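Engineer: Here is a sequence with its predicted model. Questions after.
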Amino acid sequence: MSTRRSSRSRLGSEMVQVLVGKEQRDFRMHKKLLCRTSVFFRNHIEAAQQESKTTKSESEDSVLWLPEESPEVFELFIVWLYDRRAFQAYVDSAVEKASRNRHSPTSSPSRISPARHSPSRMGTTRHAETTDSERRALRWNLVRLHLFAEVIDLPALQDDSMDALQDLYLRCDWDMSPGFITFLYGDCSLDNAVRLRKWAVAMLAWTLHGGDGTSSEFEKLFAVFPKLKADYGMHFNKMAASKADLRIKNPQLRLPMNNLRSEERLFGFRQCSFHSHRSAVGEGVCPHLVTGQEDSDDMETGSTLMGEDIISEEEDEEKLEGEAGSSDSEVIITPVCDMETSFLDLS
């Protein structure tokens, strides 16, 4: 039995129709995978099935509607859910593209090109405006993916999106902007954005002590958002107690371990500093290094997040025996079929 056939058999044949956004963009996903992955989806699918029975609907698939979510963000979720390697490859590629022309995520077209009205520069300016828009779109999609992961209670997805956001800021050499702080403290609930706020405050301290000249704007935000001022004071005191130099301790920099030597701690943050499991891991190994890098056919989401195995021991042994003969093309086909023309394409 091929890897693709065995993977599909483990996923089952029942599908769920998910309508995303106010425009109700249509996605069809495996019911078994969604239910095993998230209690949020399991409860909503069961409720939809009960309603279908009550109304005697003839629809074969369960239907869910997520009116407040973005189709672009949901595409990212689907790729992550079905194929972690494809998700990581996309993020790496998108971050690489975003870093080629590094501007502030809040740059205006006039800042991108002062000579924008020159006929000889029109093509260059238009390209700069486009690439800057793509960078900002990628940043917001990663932020909203993190928030969506909190809503559906998927800590591993939260952590992956946080890692990607840190990488994006590092590669683009971005500072923390007043607009982003305003969004996190003015528009987001603490429950959904707690780790984003923690990272943003660390970024804010690094930005201000780097002397970028915007301290007056943030002083106004401290007055508007007392919680921001409290979080900043707590972070500042913690860094002072550890004798960290805020001018060089960069929150964009994820050091590839949690058990760091003294000199390493001066320049960046532990790998899991802004992860959902930070307090449980301590200085140990990030659990994503053990479970998060497995092949999509392992269906890691079911075994690690829900405490249940989608793959039985017998199936897993069968998979391992046939693994040597499997090819890279033998993977689960995700509902995002045409990646070249999807919303994920930033080319």
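Structural biologist: Nice, I can see it.

Engineer: okay, CA-based contacts and neighbour counts for the rest of this
Structural biologist: OK.

Engineer: Counting by contacts, list what the top helix by length along the chain packs against.
Structural biologist: For the chain, the helix reaching the highest residue count under DSSP state H is reported as helix 122-151. Applying 3 or more CA pairs under 8 Å, 6 or more residues apart in numbering; DSSP states H and E, one finds that helix 122-151 makes contact with helix 71-82, helix 84-98, helix 109-112, helix 155-172, helix 190-209.

Engineer: Which positions in the third one come out as buried?
Structural biologist: It stands for helix 109-112. By neighbour count with 16 or more other CA atoms under 10 Å, helix 109-112 contains the buried residues Pro109, Ile112.

Engineer: Helix, strand or coil: sort out Ser57 for me.
Structural biologist: coil (DSSP: H, G, I helix; E, B strand; the rest coil).

Engineer: sorry, that was for Leu260
Structural biologist: State at Leu260, reduced to three classes by three-state DSSP: coil.

Engineer: how far does stretch 243-250 stretch from start to finish?
Structural biologist: Counting by CA to CA, to the nearest Å, you get 14 Å between the two ends of stretch 243-250.

Engineer: Quick check: buried residues in it?
Structural biologist: Ala244, Leu246, Lys249, Asn250.

Engineer: what does it contact?
Structural biologist: With contact meaning CA atoms under 8 Å, 6 or more residues apart in numbering, stretch 243-250 is reached by Met203, Ala205, Trp206, Thr207, His209, Gly210, Met239, Arg265, Leu266, Phe267, Gly268, Phe269.

Engineer: Filter those down to the buried ones and hand me the ChimeraX line.
Structural biologist: To isolate the buried subset of the contacts of stretch 243-250 in ChimeraX, counting by 16+ other CA under 10 Å, use the following:
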select :203,205,206,207,239,265,266,267,268,269
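
Engineer: circling back: which one of the helices and strands packed on helix 122-151 lies nearest to Glu315?
Structural biologist: Taking CA to CA as the criterion, helix 71-82 is the member of the helices and strands packed on helix 122-151 that comes nearest to Glu315, at 18.1 Å.

Engineer: tell me the angle that closest one makes with helix 122-151.
Structural biologist: Using axes from the mean of the first three to the mean of the last three CA atoms, to 10 degrees, the interaxial angle of helix 71-82 with respect to helix 122-151 works out to 60 degrees.

Engineer: Off-centre distance for helix 71-82?
Structural biologist: Averaged C-alpha coordinates place helix 71-82 at 10 Å from its chain's average position (CA atoms, centre = their mean, to the nearest Å).

Engineer: buried stuff in it?
Structural biologist: By neighbour count, and taking 16+ other CA under 10 Å as the criterion, the buried residues in helix 71-82 are Pro71, Glu72, Val73, Phe74, Glu75, Leu76, Phe77, Ile78, Val79, Trp80, Leu81, Tyr82.

Engineer: Okay, one more to line up with it:
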Amino acid sequence: TRSKSAPELAGPAYVKLLVGRDNQAFVMSRKVLASCQYFRKRLDAARVEVEKGHRFLVISLEDHSPDVFELFAYWMNERRNFDKFIDVAEADNSWKELHWDLVSLHLFAAQVGLPGMQDCALDAIQDVYLRCNWDINPKLINYIYTSCDPQESCRIRKWIVAMTAWTLGGVVSKDLSRKIQRLLEKCPDFWAEYHSHTRKMAQTGLEGHFKNPQLRLPSNNLRNEERQFGFRQCSFHTHRSTVGQGKCPH
């Protein structure tokens, strides 16, 4: 008997996406894009263009950043982490740009329902902070807690709170400490989540200045003594509640 397979999509096999104000073009497989519900809906309304004898569906994404979309397209095609982009940022000192692109990607992935991409982007953000030896960025706190949907940003919020506890628990400049304190006063959700986190840490006998949110333990075993110094590999992942103490699928 013939095995069942997904039905072939009618029409052009490739999609040209015009991203940003300058309409930077990205060409992607229609099948790959259709795996994301957000784009599957856009494909139904896409126009058809012919270029050099080849037919393309065309989607315009004027409000999106080409740099962020490059990360999106890479993950959709390769389903791999963003190490190569981190290496490039290290080579040309474009850390800040990559940092904000990854934040935008993480939020976009939440909006379009791609939890794997969301987790991968947050892993990369953690890696950027680790390589750069950064403290938590007050601008990131302010952006996430004043401009972003709480549900879409819930994973990065958890990480920000953990990073804040780790930063304030160590040697921190007076200027950074003052900025964080002002944000705690300004953002009620940030204040509530921060104090909930520190209370839970105290209840489990863990100290914030030792438990580094940039470090991800390869095991989710709560009894591992290394948990005093880092977080479980999927602590900030979308599948955390699903796997429990099981193995992180990433």
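Structural biologist: Alright, I've got the coordinates. Here the structure is a predicted model, which is why all the values come from computation and not from measurement.

Engineer: export the helices and strands packed on helix 122-151 of structure 1 to JSON lines and tack on distance to Gly322 of structure 1?
Structural biologist: Formatted as JSON lines, these follow (distance: least, CA to CA, whole Å):
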{"stretch": "helix 71-82", "distance to Gly322 of structure 1": "20"}
{"stretch": "helix 84-98", "distance to Gly322 of structure 1": "20"}
{"stretch": "helix 109-112", "distance to Gly322 of structure 1": "53"}
{"stretch": "helix 155-172", "distance to Gly322 of structure 1": "28"}
{"stretch": "helix 190-209", "distance to Gly322 of structure 1": "40"}
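
Engineer: Tell me which of those lies nearest to Thr304 of structure 1.
Structural biologist: Thr304 of structure 1 lies closest to helix 155-172 among those, at 9.3 Å (CA to CA).

Engineer: Read off where the closest one ends up in structure 2.
Structural biologist: Across structure 2, the stretch matching helix 155-172 of structure 1 (TM-score structural alignment) is residues 115-132.

Engineer: Next, the mean deviation of that stretch compared to structure 1.
Structural biologist: With both structures laid over each other, stretch 115-132 of structure 2 and its partner residues in structure 1 are 0.9 Å apart on average (mean CA distance after the TM-score superposition for structure 1).

Engineer: Other residues contacting that stretch?
Structural biologist: With contacts defined as CA under 8 Å, 6+ apart, stretch 115-132 of structure 2 is touched by 75, 81-83, 86, 95, 99, 102-103, 105-107, 109-110, 135, 156, 213-215, 236-238.

Engineer: of all the buried residues of stretch 243-250 of structure 1, which comes closest to Glu321 of structure 1?
Structural biologist: So of the buried residues of stretch 243-250 of structure 1, ranked by how close each gets to Glu321 of structure 1 (CA to CA), first place is Asn250, at 44.5 Å.

Engineer: Would you mind finding the match for the closest one in structure 2?
Structural biologist: With TM-score structural alignment as the criterion, Asn250 of structure 1 pairs with Asn212.

Engineer: do you know how far its match is from Glu70 of structure 2?
Structural biologist: Taking CA to CA as the criterion, Asn212 of structure 2 is separated from Glu70 of structure 2 by 30 Å.

Engineer: ditto for Leu33 of structure 2
Structural biologist: Remark: distance between Leu33 of structure 2 and Glu70 of structure 2 (CA to CA) = 14 Å.

Engineer: residues near the counterpart of Gly244 of structure 2 in structure 1, how many?
Structural biologist: Across the two structures, Gly244 of structure 2 finds its equivalent in Gly282 of structure 1, going by TM-score structural alignment. If you count neighbours by other CA atoms under 10 Å, Gly282 of structure 1 ends up with 14.

Engineer: Might you report the residue contacts of Gly282 of structure 1?
Structural biologist: Applying CA under 8 Å, 6+ apart, one finds that Gly282 of structure 1 lies in contact with Asn258.

Engineer: hmm, 6 Å instead?
Structural biologist: Remark: with contacts taken as CA atoms under 6 Å, 6 or more residues apart in numbering, Gly282 of structure 1 is in contact with nothing.

Engineer: follow-up on the earlier one: make JSON lines out of the buried residues of stretch 243-250 of structure 1 and add secondary structure and distance to Lys319 of structure 1.
Structural biologist: What follows is these, written out as JSON lines (DSSP: H, G, I helix; E, B strand; the rest coil; distance: CA to CA, whole Å):
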{"residue": "Ala244", "secondary structure": "coil", "distance to Lys319 of structure 1": "48"}
{"residue": "Leu246", "secondary structure": "coil", "distance to Lys319 of structure 1": "49"}
{"residue": "Lys249", "secondary structure": "coil", "distance to Lys319 of structure 1": "44"}
{"residue": "Asn250", "secondary structure": "coil", "distance to Lys319 of structure 1": "42"}
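
Engineer: Kindly indicate which of those lies nearest Ser110 of structure 1.
Structural biologist: Asn250 (28.9 Å).

Engineer: the longest strand in structure 2 is where?
Structural biologist: strand 54-61 (DSSP state E).

Engineer: Which residue numbers in structure 2 does the one helix or strand Leu228 of structure 1 maps to align to?
Structural biologist: Leu228 of structure 1 belongs to helix 226-241 when assigned by DSSP states H and E. Alignment of helix 226-241 of structure 1 against structure 2: residues 188-203, by TM-score structural alignment.

Engineer: That stretch vs structure 1 - mean distance after superposition?
Structural biologist: Average distance between stretch 188-203 of structure 2 and its aligned residues in structure 1, after superposition and using mean CA distance after the TM-score superposition for structure 1, equals 0.9 Å.

Engineer: Flag every buried residue along that stretch.
Structural biologist: Judged by neighbour count (16+ other CA under 10 Å), stretch 188-203 of structure 2 contains these buried residues: Phe190, Trp191, Glu193, Tyr194, His197, Thr198, Met201.

Engineer: So what touches that stretch?
Structural biologist: Contact with stretch 188-203 of structure 2 is made by Val161, Leu184, as judged by CA under 6 Å, 6+ apart.

Engineer: Tell me the counterpart of Cys272 of structure 1 in structure 2.
Structural biologist: Aligned partner of Cys272 of structure 1 by TM-score structural alignment: Cys234.

Engineer: which ones are touching that match?
Structural biologist: Here Cys234 of structure 2 is in contact with Arg240, Cys248 (criterion: CA under 6 Å, 6+ apart).

Engineer: That one: what secondary structure?
Structural biologist: Cys234 of structure 2 falls in the coil class when you classify it by three-state DSSP.
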